[in-house]
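**Q** let me see the structure of the following:
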Amino acid sequence: MSESPAIQDADLLRRLLRAKDRMDAASHEEWPVGRLAQVSGVSEAHFARSFKQAFGIPPHRYLLTRRIERAMALLRETDLPITDIAFDTGWASLGTFGRTFRDITGNSPSAIRSRGKQAAHELGRVPVCIASAARRPDLTTAVSEKRRQAANGTNEPEQQQEIP
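**A** Presented below is the predicted three-dimensional model:
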């Protein structure tokens, strides 16, 4: 079985990593696919398809994960107001931040903050890189799909029926 074309092309992978690094360095900024494609030097469609193929998630979902991860760290490690954290991590409104945060993590920002303060002393001997990886939000399902599943009362993705 051969590898996918995006993985085989080392130059394209370097370009995708460049865009991913830019998102990591400035996750609070707006990163539409057009801007990311420009950083990578490829078309928008090719970038979106190749990014998902190379990293397993679409670029927007990756950016949401980074923003939520940064917000969780700020909630645990600082006493900044939640509103400031929302705007500092790139959200345009507090409502969108709170709703998306809850959809992804299953908890409100204030619940994460209070739980983080209680658990801070328990993680004293765990290396920071391990603790960060364990706290990384799992965003393998689109936020809109999670909302649809919650409305239907299911936690499992809807099964596609095959038509004979």
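**Q** every contact and neighbour count from this point should use C-alpha atoms.
**A** Fine.
**Q** what's the helix or strand for the residue nearest in space to the middle of the chain?
**A** With distances taken as CA atoms, centre = their mean, the residue of the chain nearest its centroid is Thr65 (1.3 Å). The secondary structure element spanning Thr65 is helix 59-77 (assigned by DSSP states H and E).
**Q** distance between that helix and the chain's centre?
**A** Average the C-alpha atoms of helix 59-77, do the same for its chain, and the two points are 6 Å apart (CA atoms, centre = their mean, to the nearest Å).
**Q** want to put them side by side, so please do this one too:
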Amino acid sequence: MDAASHEAWPVKRLAEFSGVSEAHFARSFKRAFGVPPHRYLLTRRIEQATTLLRDTGFSITEIAFATGWESLGTFGRIFHDITGRSPSAMRLEAQANMPQLDRVPACVLKAAQRPDLTFAVSEKRRRVAKDTFRKSIKEVS
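**A** I've put the predicted structure just below:
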């Protein structure tokens, strides 16, 4: 997934590649990485997009499609939900800080800019619109 984060990686494909059932793969992946496979993939795509915004002159549309998004609108919305900034705002901020960032090793910079996806984007929206969704009720044994 890391080497080809621009590709589609449904759990079915990952499980087949690993030679295990989908349910087993999803459980094992979450146990190992702390997040489900889809959230992990989102992290990698946003991380790569952030690097391209900072280090290249590619248009935001080119970056969106190069990092695996099928829609510019979806890319922009999820990018903003995860980072708190639009892709263009992120680019402007990165360019303004470029002289300072030139002295930081790329691996450290990438780790520092890695988005934290301990919660799903939809869960973030749910918290923002608190009264829009009913809270789930857990059964007590």
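**Q** so what corresponds to the residue nearest to the centre of the first structure in the second structure?
**A** Residue correspondence, TM-score structural alignment: Thr65 of the first structure in this structure matches Thr43 in the second structure.
**Q** enumerate every residue touching that match.
**A** Each residue near Thr43 of the second structure by CA atoms under 8 Å, 6 or more residues apart in numbering is listed here: 114-117.
**Q** how about the aligned residue in the first structure for Arg91 of the second structure, what does it touch?
**A** Across the two structures, Arg91 of the second structure finds its equivalent in Arg113 of the first structure, going by TM-score structural alignment. The neighbours of Arg113 of the first structure, taking CA under 8 Å, 6+ apart as the test, are 72, 75-76.
**Q** let's see that with 6 Å instead.
**A** 75-76 (CA atoms under 6 Å, 6 or more residues apart in numbering).
**Q** please, which helix or strand holds it?
**A** Going by DSSP H and E, Arg113 of the first structure is part of helix 109-119.
**Q** that helix vs helix 59-77, what angle?
**A** 50 degrees (axes from the mean of the first three to the mean of the last three CA atoms, to 10 degrees).
**Q** mean per-residue distance, helix 109-119 of the first structure to the second structure?
**A** Relative to the second structure, and after both are superposed, helix 109-119 of the first structure has an average distance of 0.4 Å to its aligned residues, where the measure is mean CA distance after the TM-score superposition for the first structure.
**Q** in the second structure, which residues correspond to the helix or strand following that helix?
**A** Elements were assigned by DSSP H and E; along the chain past helix 109-119 of the first structure, the next helix or strand is helix 128-135. Aligning helix 128-135 of the first structure against the second structure (TM-score structural alignment) gives residues 106-113.
**Q** for the matching stretch, which positions count as buried?
**A** Of all the residues in stretch 106-113 of the second structure, not one is buried under the rule 16 or more other CA atoms under 10 Å.
**Q** run the chain-centre distance for that stretch.
**A** Its chain's C-alpha centre and that of stretch 106-113 of the second structure lie 15 Å apart, by CA atoms, centre = their mean.
**Q** what's Ala23 of the second structure aligned with over in the first structure?
**A** The criterion is TM-score structural alignment: under it, Ala23 of the second structure has Ala45 as its aligned partner in the first structure.
**Q** number of nearby residues for its match?
**A** Using other CA atoms under 10 Å, Ala45 of the first structure has 12 neighbouring residues.
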